[in-house]
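[1] Need a 3D model of the sequence below.
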Amino acid sequence: MTKCFAASLLATCMLVSGCTSTLVQPDQYSGFLQDYSRLSEQQSPSGVKVARWVDPNLDISRYTQVYIEPSKFYPTPQPDSRIPQTTLQGITSYYDQALKRELSKVIRISNSPSNGTLVIRPAITAVSAETEGLKPYEVIPIALVVAAATTAAGERDQQVEIATEASFIDAGNGKVVAEVVRKGAGTDLENKKQVLSADDVKPVIDGWANDMRLSMEQLRAKR
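    As a prediction, this is how the structure comes out:
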């Protein structure tokens, strides 16, 4: 029985998006970063999987401050009734706030780049609200019919996913010294009619910002 349940769960995860991953697949890369070929699967300080690259010659002690470029969406999305412009603006605004809040705990935040500055260039590369994946018990054919009916009626939970790509640049020479790609799951929406708000993804963004701070602390500890 246990083996059958595990097999059903695995099949469900493979067929639908219900089992959320923090790792962005290569075919989902946006083109925002300079070079994706050097990314590799790694574990973030908080323990989740991300695609990341850090220049092996990076000396983090060279930087006395960071300049955080205003985050943006890439590519530029078209707002709609589910994800309005106010939500898009709220997401990028909160991303900027979260990065400044966390990184200011470990390094000075600069208003402009100069020598000795690490530039952080972040982008939101995806935000979506998709029908929640089927639960294991819904592998039963009758339950699948019910699930399809509730989806059509707009009554099924909608999973919220948001992804980011960020590059880290030496302001003195313009060289990219690190890159990261990751995603996360926000608060589920009750149905396909509910409007997404920035609040639904704030916990994900908080996690990203916290990991950036912890990563900087780890790099400093190695020197």
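[2] hey, let's count contacts and neighbours off CA atoms from now on
    Noted.
[3] is it true that residue 72 touches residue 92?
    Yes. Contact criterion Cα atoms under 8 Å: residue 72 and residue 92 qualify, at 6.1 Å.
[4] what sits in contact with each of those two?
    Common neighbours of residue 72 and residue 92, counting by Cα atoms under 8 Å, 6 or more residues apart in numbering, are residue 124.
[5] need the contact list for residue 99.
    Listed by Cα under 8 Å, 6+ apart, the contact set of residue 99 reads 68, 209, 210, 212.
[6] Please tell me how far the first one sits from residue 23.
    Plainly put, residue 68 is 24 Å away from residue 23 if you go by Cα to Cα, to the nearest Å.
[7] Looking at those two, which is more packed in?
    Counting neighbours by other Cα atoms under 10 Å for residue 68 and for residue 23 shows that residue 68 has the greater number, 22 against 18.
[8] mind listing what the more buried one touches?
    With contacts defined as Cα under 8 Å, 6+ apart, residue 68 is in contact with 96, 99, 100, 109, 110, 119, 120, 121, 122.
[9] Check this structure for its longest strand and report it.
    Longest strand in the chain by number of residues, with DSSP state E as the criterion: strand 117-131.
[10] that's a strand at residue 159, yeah?
    Yes. Residue assignment for residue 159, taken from DSSP: H, G, I helix; E, B strand; the rest coil, places it within a strand.
[11] circling back to that earlier point, from the contacts of residue 99, which two are the most distant?
    Distances among the contacts of residue 99 were taken as Cα to Cα; the most separated pair is 68 and 210, at 14.7 Å.
[12] dump the residue contacts of residue 161.
    By Cα under 8 Å, 6+ apart, the residues touching residue 161 are 126, 127, 128, 129, 183, 184, 185, 186.
[13] one more, for comparison:
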Amino acid sequence: MRKISLLTLLAGAALLAGCTSHVTDKQHYSGFIQDYSQLKPASSASDRPTLRWISPDYRSSDYSSVVYTPVVYYPAAKPTARVSQQTLDQIRSYTDTRLKAAIGERKKLVTQPGPRTLIVRSAITGVTAENEGVQFYEVVPVAAVIASTMAATGHRTQNSALFLEIEARDAQTGKPLIKVVRKAFGKPLNNSSAPITYGDVKSAIDETVSDAMHFSAP
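    This next block holds a predicted model:
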């Protein structure tokens, strides 16, 4: 009778898991924010993992207005077989509309820099899909082989994901005050060939904007 030890199962799990990262990996930093070295793991208002830095000199009460810069793609986005130009346009437009409204609820929006003013700039740095992590029940050797085969042939369920980077600076000095790098998940996709649509990542945008609206700082 074949026996599989607990140690073997745990070793198999470690090798096969490839767990999905819930924060942006360093290799996905876009360069939109000049210095990423200050970022630290943190929790968003909805308790989602994120990377964030807040200057010790920042006090929300010191600022009453915001010069809002429209959301861009950075680097410039190009349509692919999975993400159409129409989808890219819808995602950027919706993110921009929601984020601008959220910031406008927190502070007065103005068009010119001045005293007690922040400049907020943001970029969508990725719209992607990645394989879901191997589940615990797939550690059984035969099932693990099947799961690996499905991943290789493109039939494995994937997570849609949106990457967003936001930076706030003092409008007069240009000094950076807040940096946020966020990865948010949308709807799952059936396989690695399924198109990524605006509807797939809409919930990721909504979650990120809601967290921005309820962001708390000194």
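[14] so which two of the contacts of residue 161 of structure 1 are the farthest from each other?
    For the contacts of residue 161 of structure 1, the farthest-apart pair by Cα to Cα is 129 and 183; their separation is 13.4 Å.
[15] and the gap between the spatially closest residue to residue 154 of structure 2 that is not a sequence neighbour and residue 205 of structure 2?
    Ranked by Cα to Cα, 6 or more residues apart in numbering and with sequence neighbours excluded, the top spatial neighbour of residue 154 of structure 2 is residue 192, at 4.9 Å. Distance of residue 192 of structure 2 to residue 205 of structure 2, computed by Cα to Cα: 21 Å.
[16] In terms of packing, which of the two has more residues around it?
    Legend: neighbour count by other Cα under 10 Å for residue 192 of structure 2 and residue 205, higher for residue 205 (27 against 20).
[17] so where's the longest helix in structure 1?
    What stands out as the longest helix in structure 1, according to DSSP state H, is helix 202-222.
[18] so how far is it off the chain centroid?
    Counting by Cα atoms, centre = their mean, to the nearest Å, helix 202-222 of structure 1 is centred 13 Å from the centre of its parent chain.
[19] now do stretch 60-77 of structure 2
    That offset, for stretch 60-77 of structure 2, works out to 16 Å (Cα atoms, centre = their mean).
[20] Identify each buried residue in that stretch, please.
    Along stretch 60-77 of structure 2, these residues count as buried under the neighbour rule (16 or more other Cα atoms under 10 Å): 63, 65, 66, 67, 68, 70, 71, 72, 73, 74, 77.
[21] could I get the residues you listed as TSV with distance to residue 177 of structure 2 and secondary structure?
    Formatted as TSV, the entries for the buried residues of stretch 60-77 of structure 2 read as follows, by distance: Cα to Cα, whole Å; DSSP: H, G, I helix; E, B strand; the rest coil:
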residue	distance to residue 177 of structure 2	secondary structure
63	11	coil
65	14	strand
66	13	strand
67	14	strand
68	15	strand
70	19	coil
71	19	coil
72	20	strand
73	22	strand
74	21	coil
77	27	coil
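[22] Let me know the closest of these to residue 30 of structure 2.
    The closest of those to residue 30 of structure 2 turns out to be residue 74 (Cα to Cα; 6.8 Å).
[23] Nearest residue to the closest one in space, please, no chain neighbours.
    Across the structure, with Cα to Cα, 6+ apart as the measure, the residue nearest residue 74 of structure 2 apart from its sequence neighbours is residue 125 (5.1 Å).
[24] repeat for residue 218 of structure 2
    In space, not counting the residues next to it along the chain, residue 218 of structure 2 is nearest to residue 59; the distance is 5.3 Å by Cα to Cα, 6+ apart.
[25] which residues touch the residue nearest the centre of structure 2?
    Closest to where the C-alpha atoms of structure 2 average out (Cα atoms, centre = their mean) is residue 183, at 1.7 Å. Each residue near residue 183 of structure 2 by Cα under 8 Å, 6+ apart is listed here: 22, 23, 24, 50, 161, 162, 163, 164.
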